[in-house]
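Q: Structure for the following, please:
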Amino acid sequence: MSTDLGTLRGLAHLARLEFDETREQQMLGDLNNILDFVAQLEGLDTTGVEPLVHLSQEVNVLRDDVAQNTVSHQDGLRNAPRKDSDYFRVPKVLD
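A: Coordinates of the predicted model:
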């Protein structure tokens, strides 16, 4: 399986990429190498091979998700450059 310069230019347009002449030829060669490799993989006999869901048999042990306040309100405001009694003061964004 291989592709031509027109297909590469169409893909580059869709991906919003721009190539000069030499880089375009290099990309065309690389794309054809990738497609040739995929064609080789398609030719392999995979009967009896189970699909891979995870890369390892390791089981991730997670802690329970418990909501808690780790920083108090006052501690959160302590290093604020500008603050009111209970809120951060920020520059005005909307008119």
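
Q: contacts and neighbour counts: CA atoms only from here.
A: Will do.

Q: contact partners of the longest helix along the chain?
A: Ranked by residue count and defined by DSSP state H, the top helix of the chain is helix 21-42. Residues from elsewhere that reach helix 21-42, judged by C-alpha atoms under 8 Å, 6 or more residues apart in numbering: 1-5, 8.

Q: again, only using 10 Å
A: The list of residues contacting helix 21-42 from outside it, by C-alpha atoms under 10 Å, 6 or more residues apart in numbering, reads 1-5, 7-9, 12, 18-20.

Q: mind listing what's buried in the following helix or strand past it?
A: Next along the chain after helix 21-42, taking DSSP states H and E as the criterion, comes helix 73-78. Judged by neighbour count using 16 or more other C-alpha atoms under 10 Å, the buried positions of helix 73-78 are Leu77.

Q: what sits up against helix 73-78?
A: Helix 73-78 is touched from outside by 70-72, 83-88, with contacts defined as C-alpha under 10 Å, 6+ apart.

Q: One more, please, to line up against the first structure:
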Amino acid sequence: MSEITPDVVRHLATLARIGLDDEEIERLTGQLGAIVDAVATVGEVATPDVPATSHPIPLGMVTRADVPGETLTPDQARGGAPERDGDFFKVSSILGEEQ
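A: The predicted model follows:
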């Protein structure tokens, strides 16, 4: 069983500058105690011959190779724009002022 007591929770709340009432302290005492107990259980089964891992399934390369491919021409890229000004997209001002 963990050593989380209401006094420990009060002390932690003071360090974190969190105001807790008595009901919250009692509830958090049980919750923090359960968390500490769960971590202790994991610590009991962890052995030095088991490497630490951040993911239970080994991950390989998850991105595709960076290979040049076909791209849009400038006219194709601007083709769907509602308004154009020569080679540029025309958009309304975001500040409400015309430039």
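
Q: The longest helix of the first structure vs the second structure, average distance?
A: On superposition with the second structure, the mean distance recorded for helix 21-42 of the first structure (mean C-alpha distance after the TM-score superposition for the first structure) is 3.4 Å.

Q: Would you mark the buried spots in that helix?
A: Going by neighbour count (16+ other C-alpha under 10 Å), the buried part of helix 21-42 of the first structure is 24, 28, 31-32.

Q: In TSV, list those residues along with distance to Arg63 of the first structure.
A: Conversion of these to TSV gives the following (distance: C-alpha to C-alpha, whole Å):
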residue	distance to Arg63 of the first structure
Glu24	50
Leu28	49
Leu31	44
Asn32	47
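
Q: Out of those residues, which is nearest to Leu62 of the first structure?
A: Using C-alpha to C-alpha, Leu31 comes nearest to Leu62 of the first structure of those, at 41.2 Å.

Q: Aligned counterpart of that closest one in the second structure, please.
A: With TM-score structural alignment as the criterion, the equivalent of Leu31 of the first structure in the second structure is Leu32.

Q: With Arg89 of the first structure instead?
A: Residue pairing (TM-score structural alignment): Arg89 of the first structure is matched to Lys90 of the second structure.

Q: Now do the contacts for its match.
A: With contacts defined as C-alpha under 10 Å, 6+ apart, Lys90 of the second structure is in contact with 81-84.

Q: Kindly recompute the last result at 7 Å.
A: Contacts here follow C-alpha atoms under 7 Å, 6 or more residues apart in numbering; on that basis Lys90 of the second structure touches 83-84.

Q: Can you tell me how far it is from Gln76 of the second structure?
A: If you measure Lys90 of the second structure against Gln76 of the second structure using C-alpha to C-alpha, to the nearest Å, the figure is 16 Å.

Q: Equivalent analysis for Glu83 of the second structure, please.
A: 14 Å.

Q: now do Ala38 of the second structure
A: 58 Å.

Q: same check, this time on Glu23 of the second structure
A: Distance, Glu23 of the second structure to Gln76 of the second structure, by C-alpha to C-alpha: 64 Å.
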